[in-house]
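[1] Return atomic coordinates for the entry below.
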Amino acid sequence: MPELIYQGPSGRLEGRLHPAPERGAPTAIILHPHPQFGGTMNNPIVYQLYYMFVERGFSVLRFNSRGVGRSQGYFDHGVGELADAAGSLDWLQAQNPDSRFTWIAGFSFGAWIGMQLLMRRPEVAGFMSVAPPANLHDFSFLAPCPSSGLIIHGDEDKVVPEPAVQALVDKLKTQKGITIDHQTVEGANHFFEGKLEDLDRRCSEYLDFRLANPGMR
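    Predicted coordinates for the structure are as follows:
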């Protein structure tokens, strides 16, 4: 796939875009894990989520946040990375002005950034948060969570223990008007090593269900 360079809030950002074949197709943005621990847009889970949306006719963007790969800038502890995500979504939507709706998906640190972005963008129809780091970052901004979505993690995750994710899910499930689908992959660690097919199947089934029920929020 050809390299994509576009202007972000503090310099150029490197990404990969798969444009949808049909005008007015939905859009999706995929967010990578922590930059200081090797997270890039080429992470296997990011790559898998990217093509899951591609296969369903979305225009999809994955990108390297500031300081990663050929993206300019320096790691900014989440503040700048959220700005990069918001700018990237603006760029994607400008390329697809007739898009019907948008999804956000992120893995680990990217799930934290994605759910913050979700709070700022009422046009987002749904989200996927893979192994959200509920023990490492503050998720109290989800008050209330504006959209239904999937939270999925492994029961052998040592980076983000299961009780931390469960506490986040329990909090979100008390909110009216949205539905949180919470799934646990048995035997999966934080990186879903040996469990990527199971992760892909579950995410794909959830997305297919949501696409078949467009009125769900």
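
[2] all contacts plus neighbour counts: C-alpha atoms, from now on.
    Noted.

[3] and the residue most central in space within the chain, helix, strand or coil?
    Among the residues of the chain, the smallest C-alpha distance to the mean C-alpha position (Cα atoms, centre = their mean) belongs to residue 105, namely 1.9 Å. Secondary structure of residue 105, reduced to three states by DSSP: H, G, I helix; E, B strand; the rest coil: strand.

[4] ok, it - contacts?
    With contacts taken as Cα atoms under 8 Å, 6 or more residues apart in numbering, residue 105 has the following neighbours: 28-31, 49, 111, 114, 127-130.

[5] run the last query once more with 10 Å
    28-32, 46, 49-50, 53, 62, 111, 113-115, 118, 126-130, 149-150 (Cα atoms under 10 Å, 6 or more residues apart in numbering).

[6] Counting only helices, which of these make the cut?
    Among those, the ones falling in helices (DSSP state H) are 46, 49-50, 53, 111, 113-115, 118.

[7] Now render those as JSON lines, adding distance to residue 15 and neighbour count.
    Below are those laid out as JSON lines (distance: Cα to Cα, whole Å; neighbours: other Cα atoms under 10 Å):
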{"residue": "46", "distance to residue 15": "12", "neighbour count": "24"}
{"residue": "49", "distance to residue 15": "15", "neighbour count": "25"}
{"residue": "50", "distance to residue 15": "12", "neighbour count": "26"}
{"residue": "53", "distance to residue 15": "16", "neighbour count": "24"}
{"residue": "111", "distance to residue 15": "18", "neighbour count": "27"}
{"residue": "113", "distance to residue 15": "17", "neighbour count": "29"}
{"residue": "114", "distance to residue 15": "16", "neighbour count": "28"}
{"residue": "115", "distance to residue 15": "20", "neighbour count": "24"}
{"residue": "118", "distance to residue 15": "20", "neighbour count": "23"}
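
[8] quick one more, to check against the first:
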Amino acid sequence: MEEAVDIEVGPISLEARLAMPDMDNPVVVRAAEVCREAGLATLRFNFRGVGKSGGIHDQGESEQEDVHGALALLGKALGPATPLGVIGYSFGAWVGSRVACAHDRVAGLVAIAPPLSFYDFGFLTECPKTLLLLAGSRDPYCPRAEFEALAAPLPRAEARLIEGADHFFFGKLYPLGEAVAAWAHGFSEPSPGQAGRDRGAG
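    Predicted coordinates for the structure are as follows:
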């Protein structure tokens, strides 16, 4: 079951879908599927200038407003006490992480295939959130040495390399899904005093 929604971000509108997301990118689809299987409410959206979303690409600056808008919509739907999570893939990992690290409602985040060859992820050293870093061992945009160097000083981060996977996880969606599912199950388990509380990931 799926419900289409619009997210108003300033003068533009973002295309989004609640539950059962069916975006064309297999990585995003798989991540959303395993989160739903773990009992998380999910919201996926296209950045400005993508698909039916208005606006134009802004090199990751205005796109942060898109993430804030999506989190606001999801947070409103789930209630003010519900912790939120952020999962981003490639460019989305960079933009999503920048927002998530400073967002009061976000309790955890997943960065899939962070393109370290193009974007600076050094801000993660100051990130107080629980973090899962996922990459393929054959990803030309996320070299193993750079990936390991990024993860090493992050005490709250788990880093996992999926052997044989490239940036698009061709033929490796199953192990990718397993890794995200493990995170999602841990995220969905309520802390003491939070029994019965829903959680969401966008």
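
[9] Let me see the TM-score of these two.
    Scored by TM-score structural alignment, normalised by the length of the second structure, the superposition of the two chains gives a TM-score of 0.86; 191 aligned residues with a Cα RMSD of 2.1 Å.

[10] Now flag whichever of the ones in helices among the contacts of residue 105 of the first structure is closest to residue 193 of the first structure.
    Sorting those by how near they are to residue 193 of the first structure, with Cα to Cα, puts residue 46 at the top with 13.7 Å.

[11] Could you check how far the equivalent of that closest one over in the second structure is from residue 127 of the second structure?
    Across the two structures, residue 46 of the first structure finds its equivalent in residue 28 of the second structure, going by TM-score structural alignment. The gap separating residue 28 of the second structure from residue 127 of the second structure is 23 Å, by Cα to Cα, to the nearest Å.

[12] same question, residue 18 of the second structure
    With distances taken as Cα to Cα, residue 18 of the second structure is found 28 Å from residue 127 of the second structure.

[13] For burial, what's the neighbour tally of the counterpart of residue 161 of the first structure in the second structure?
    Applying TM-score structural alignment, one finds that residue 161 of the first structure aligns to residue 143 in the second structure. Applying other Cα atoms under 10 Å, we find 19 other residues in the vicinity of residue 143 of the second structure.

[14] Check residue 66 of the first structure too.
    A count of neighbours around residue 66 of the first structure, defined by other Cα under 10 Å, yields 26.

[15] Tell me the counterpart of it in the second structure.
    Using TM-score structural alignment, residue 66 of the first structure sits opposite residue 48 in the second structure.

[16] Find the nearest non-adjacent residue to that match, please.
    Nearest residue to residue 48 of the second structure, sequence neighbours excluded (Cα to Cα, 6 or more residues apart in numbering): residue 55, at 5.0 Å.

[17] for that neighbour, what are its contacts?
    By Cα under 10 Å, 6+ apart, the contact set of residue 55 of the second structure is 9, 11-14, 47-49, 62-63.

[18] which residue in the second structure lines up with the residue nearest to the centre of the first structure?
    Per TM-score structural alignment, residue 105 of the first structure is aligned with residue 87.

[19] got a markdown table for the ones in helices among the contacts of residue 105 of the first structure, with distance to residue 97 of the first structure too?
    Conversion of those to a markdown table gives the following (distance: Cα to Cα, whole Å):
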| residue | distance to residue 97 of the first structure |
| --- | --- |
| 46 | 25 |
| 49 | 23 |
| 50 | 20 |
| 53 | 18 |
| 111 | 25 |
| 113 | 24 |
| 114 | 21 |
| 115 | 23 |
| 118 | 19 |
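
[20] now for these, which pair is the farthest apart?
    Taking Cα to Cα as the measure, these reach their widest spread between 53 and 113, a distance of 19.0 Å.

[21] any chance you could map the strands in the second structure?
    Along the second structure, the stretches classed as strands by DSSP state E are 3-9, 12-18, 41-45, 84-89, 106-112, 130-136, 157-162, 200-201.

[22] Quick check: which of those is buried the most?
    Mean neighbour count (mean count of other Cα atoms under 10 Å) peaks for strand 200-201 among the strands of the second structure, with a mean of 26.

[23] contacts for that one?
    Where contact means Cα under 10 Å, 6+ apart, the residues beyond strand 200-201 of the second structure that reach it are 32, 35-36, 39-44, 71, 74-75, 77-78, 82-87, 106-110, 184, 187-188.
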